[in-house]
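Q: Have a look; sequence and predicted model below, questions after that.
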Amino acid sequence: MTLPEISYLELIISCLPVIVAAIIFYRWKANSKELIFATLRMIAQLIAVGFVLVYLFKSTSCLLGSLVILLMLIIAGWIAMRPLADKSFKHIVLLSQSLLLGCGSILVLIVVYVLDLSPWYQPRFVIPLAGMLLANTMNSLSLSGERLQTEIKAGAVLDYARNKAFYAAMIPQINSLLAVGLVALPGMMTGQILSGVSPLVAVRYQIVIMVAILCSSVFSTAWYLSRRTKLLNVAIKP
């Protein structure tokens, strides 16, 4: 059984609850304009990327795939910096470097040694996998960075602030591990099941993805906090 195609009218119907969400945002004194802007931007970005991916997935160019992932890496670093007070160029370099270290190492492991792709740089596989790792790890970096600056502002010593920031960033990751299969079926697994793949096969893929997201988040966050606190420590020394 194949999935039914969603028409544009049905797509619009699925987005109608956003209006209710915006009203709730407004009534709760949250930024409803930001919600509407983010939703419209999400729709525009996904439609645009859909056309781009049709072309990319037909390509076997290693250079083209690498350029796309590099762009994704820079954008993820920039978005991760959004809730942070320090908007300097050095900070976004550190965030992007942390993403490259954590996500890059795990991506190579999956593509080369787990999926055993030939050639290994096929954009059809590498780009979606890189996107999943970057998106989740980006959130961990934002959480850790925001908690670090909050703890430091409250007067905490750097080592204590670093540890609290790491723990805060890992809460969503640990919660997702505890909830998967009991509370929710993750997106990749659900998509495979809906497309007709055996649940037992989908489970194996999902385990790979969950472990990959966890480890890339841990590696990137630990590296970011270590480097960030070291730089801050140098900065406050007389």
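A: Okay, I see it.

Q: only C-alpha atoms for contact and neighbour calcs from this point on.
A: Fine.

Q: separation between the most centrally placed residue in the chain and L101?
A: Most central in the chain under Cα atoms, centre = their mean is A135, positioned 1.0 Å from the mean C-alpha point. Counting by Cα to Cα, to the nearest Å, the separation of A135 from L101 is 14 Å.

Q: A179 too?
A: Taking Cα to Cα, one finds A179 at 27 Å from L101.

Q: So these two - more neighbours on which side?
A: L101 (17 against 12; other Cα atoms under 10 Å).

Q: Where do the helices of this protein begin and end?
A: Along the chain, counting by DSSP state H, helices occupy 8-15, 17-27, 32-56, 62-80, 89-108, 123-153, 158-179, 187-194, 199-236.

Q: what sits against A165?
A: Counting by Cα atoms under 8 Å, 6 or more residues apart in numbering, A165 touches L143, S144, G145, E146, R147, L148, E151, L225.

Q: how many other residues sit next to the nearest residue to the fourth one once chain neighbours are set aside?
A: By that I understand E146. Nearest non-adjacent residue to E146, counting by Cα to Cα, 6 or more residues apart in numbering: L84, 5.7 Å away. Residues lying near L84 (other Cα under 10 Å) number 18.

Q: Is it correct that S142 is in contact with A85?
A: No. S142 is beyond contact range of A85, at 11.1 Å (criterion: Cα atoms under 8 Å).

Q: who's more crowded, the two?
A: Comparing S142 with A85 by other Cα under 10 Å, the one with more neighbours is S142, at 22 against 10.

Q: Would you mind measuring from the residue nearest to that one when sequence neighbours are not counted to Q192?
A: Among residues not flanking S142 along the chain, A80 sits closest, at 4.9 Å (Cα to Cα, 6+ apart). According to Cα to Cα, A80 stands 29 Å off from Q192.

Q: And the two? Which one has more around it.
A: Neighbour comparison, A80 and Q192: the larger count goes to A80, with 25 against 17 (by other Cα under 10 Å).

Q: quick one, what contacts the more buried one?
A: Contacts of A80 by Cα under 8 Å, 6+ apart are L95, M138, N139, L141, S142.

Q: please redo it, this time with the cut-off set to 10 Å
A: A80 sits next to 74, 92, 95-96, 99, 135, 137-146 when contact means Cα atoms under 10 Å, 6 or more residues apart in numbering.

Q: before we go on, here's another structure to hold up against the first:
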Amino acid sequence: MNDSIQIIPFTNLALAFIPVAVVIAIIWKWQLDYKDAVYAICRMLAQLLLIGYVLTYIFASDSALLVSSVLTIMIAASSWIALRTLSVPRQALYLISFISITFGGGIILLLITQFILELQPWYMPNYVIPLAGMLFANAMNSVSLAGERIEAELNRGLSYEQARIIAFKASLIPITNSLFAVGLVSLPGMMTGQILSGVSPLIAVRYQIMVMCMLFGSSGVSSALFLTLIKNKLQSQSQLKQT
């Protein structure tokens, strides 16, 4: 297979923003908040361009301390972002979110890198950072869905136990749908990237199986831990609203 990947010129890359512009135009025409979408696109562009340079430096540095610092920043940022849909102040729940994402994503990252891939050295940045990014982002989304749903169910008057079951189920919907669709409807990013770079599809499939298992695990563990630790705070808030 071809071992090189085609480089996209910036002029060609600009064409990818045509469908983006179409969607933003629809948002504006339907009198929705198009500024939020524009901000999100601009932020995505700036963050990805910046991280491209940062990762180039990190991959060349071969520093365990630097990789550990990047992982800490990832967890800190994802823990904060996960709480943005909740009415409870983020500061009140940040530690719970941080613990949930760290445990749910971190333990699985350790399993993947040290016992499945057996990385030497353990901090190989070109493996650890991309895998950590997938794990922590997935855990973040799961925690966010679980938090938003359990708050809504408690506000409807359900007991904590009932709300927790509904919220946990909701938090697993995206990754469960992905499990059903992978290989049939979609070829996920990691597998697609490996195939485009010349890796045999049979090898890429092994990596994708590993990725799907770790994403399902991080979703379930992180959201379950979050829903367990958040019990007292959400129940207190629900009681205050009723009085």
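A: Looks like it arrived, so ask away. Computed from a predicted structure; not experimentally measured.

Q: what comes into contact with stretch 60-67 of structure 2?
A: Contacts for stretch 60-67 of structure 2 (Cα under 10 Å, 6+ apart): 55, 58-59, 69-73, 121-126, 128-129.

Q: neighbour-wise, which of those residues leads?
A: Most surrounded of the contacts of stretch 60-67 of structure 2: other Cα under 10 Å gives P125, at 23 neighbours.

Q: ok, now how distant is the counterpart of it in structure 1 from A130 of structure 1?
A: By TM-score structural alignment, P125 of structure 2 lines up with P123 in structure 1. Distance, P123 of structure 1 to A130 of structure 1, by Cα to Cα: 10 Å.

Q: And V203 of structure 1, by the same measure?
A: In terms of Cα to Cα, V203 of structure 1 sits 19 Å off from A130 of structure 1.

Q: quick one, what contacts L95 of structure 2?
A: A76, S79, W80, I101, L229.

Q: and which of those residues is nearest to W30 of structure 2?
A: Nearest to W30 of structure 2 out of the contacts of L95 of structure 2 is W80 (Cα to Cα; 30.6 Å).

Q: Excluding residues flanking it in the chain, which one is nearest the alignment partner in structure 1 of the closest one?
A: Matched to structure 1 by TM-score structural alignment, W80 of structure 2 sits across from W78. Spatial nearest neighbour of W78 of structure 1, excluding adjacent residues (Cα to Cα, 6+ apart): I92 at 6.1 Å.

Q: likewise L148 of structure 1?
A: Here the residue nearest L148 of structure 1, using Cα to Cα, 6+ apart, is A165, at 5.1 Å.

Q: tell me, how many neighbours does Y39 of structure 2 end up with?
A: 11.

Q: Next: E161 of structure 2.
A: Neighbour tally, E161 of structure 2, other Cα under 10 Å: 13.

Q: what's near enough to touch it?
A: With Cα under 10 Å, 6+ apart, E161 of structure 2 has these contacts: I150, L154, A167, L227, K231.

Q: From I19 of structure 1, how far out is Y26 of structure 1?
A: On the measure of Cα to Cα, Y26 of structure 1 and I19 of structure 1 end up 11 Å apart.

Q: let me fix that: T190 of structure 1
A: 26 Å.

Q: and the two? which has more neighbours close in?
A: Legend: neighbour count by other Cα under 10 Å for T190 of structure 1 and I19, higher for T190 (16 against 13).

Q: Translate the more buried one into the numbering of structure 2.
A: Match for T190 of structure 1 (TM-score structural alignment): T192.

Q: Same question for A21 of structure 1.
A: In structure 2, A21 of structure 1 lands on V23 (TM-score structural alignment).

Q: Hmm, its match is touching Y34, no?
A: Yes. V23 of structure 2 lies in contact with Y34 (Cα atoms under 10 Å); the separation is 9.3 Å.

Q: Contact partners for the residue nearest to E146 of structure 1?
A: Here L84 of structure 1 is in contact with H91, S142, L143, S144, G145, E146, R147, L148, Q149, T150 (Cα under 10 Å, 6+ apart).

Q: returning to that earlier point: now do the match of A21 of structure 1 against L13 of structure 2, distance only.
A: 17 Å.

Q: Between the two, tell me which one has more neighbours.
A: V23 (14 against 9).

Q: Which residues are in contact with that one?
A: F17, K29, Y34, A37.

Q: Now the buried members of those.
A: Y34, A37 (16 or more other Cα atoms under 10 Å).

Q: Which one of the contacts of V23 of structure 2 is nearest to L45 of structure 2?
A: Taking those together and measuring to L45 of structure 2 by Cα to Cα, the closest member is F17, at 10.7 Å.

Q: shouldn't that closest one be in contact with I41?
A: Yes. Contact criterion Cα under 10 Å: F17 of structure 2 and I41 qualify, at 9.5 Å.

Q: what's the distance between the corresponding residue of structure 2 for V203 of structure 1 and G189 of structure 2?
A: Aligned counterpart of V203 of structure 1 in structure 2: V205 (TM-score structural alignment). V205 of structure 2 sits at a distance of 12 Å from G189 of structure 2 (criterion: Cα to Cα).

Q: more crowded one of those two?
A: More crowded of V205 of structure 2 and G189, by other Cα under 10 Å: V205, with 18 against 10.

Q: what residues are up against the residue nearest to that one when sequence neighbours are not counted?
A: Leaving aside its sequence neighbours, V205 of structure 2 sits nearest to M191 (Cα to Cα, 6+ apart; 6.6 Å). Neighbour list for M191 of structure 2: 183, 197, 199-209, 211 [criterion: Cα under 10 Å, 6+ apart].
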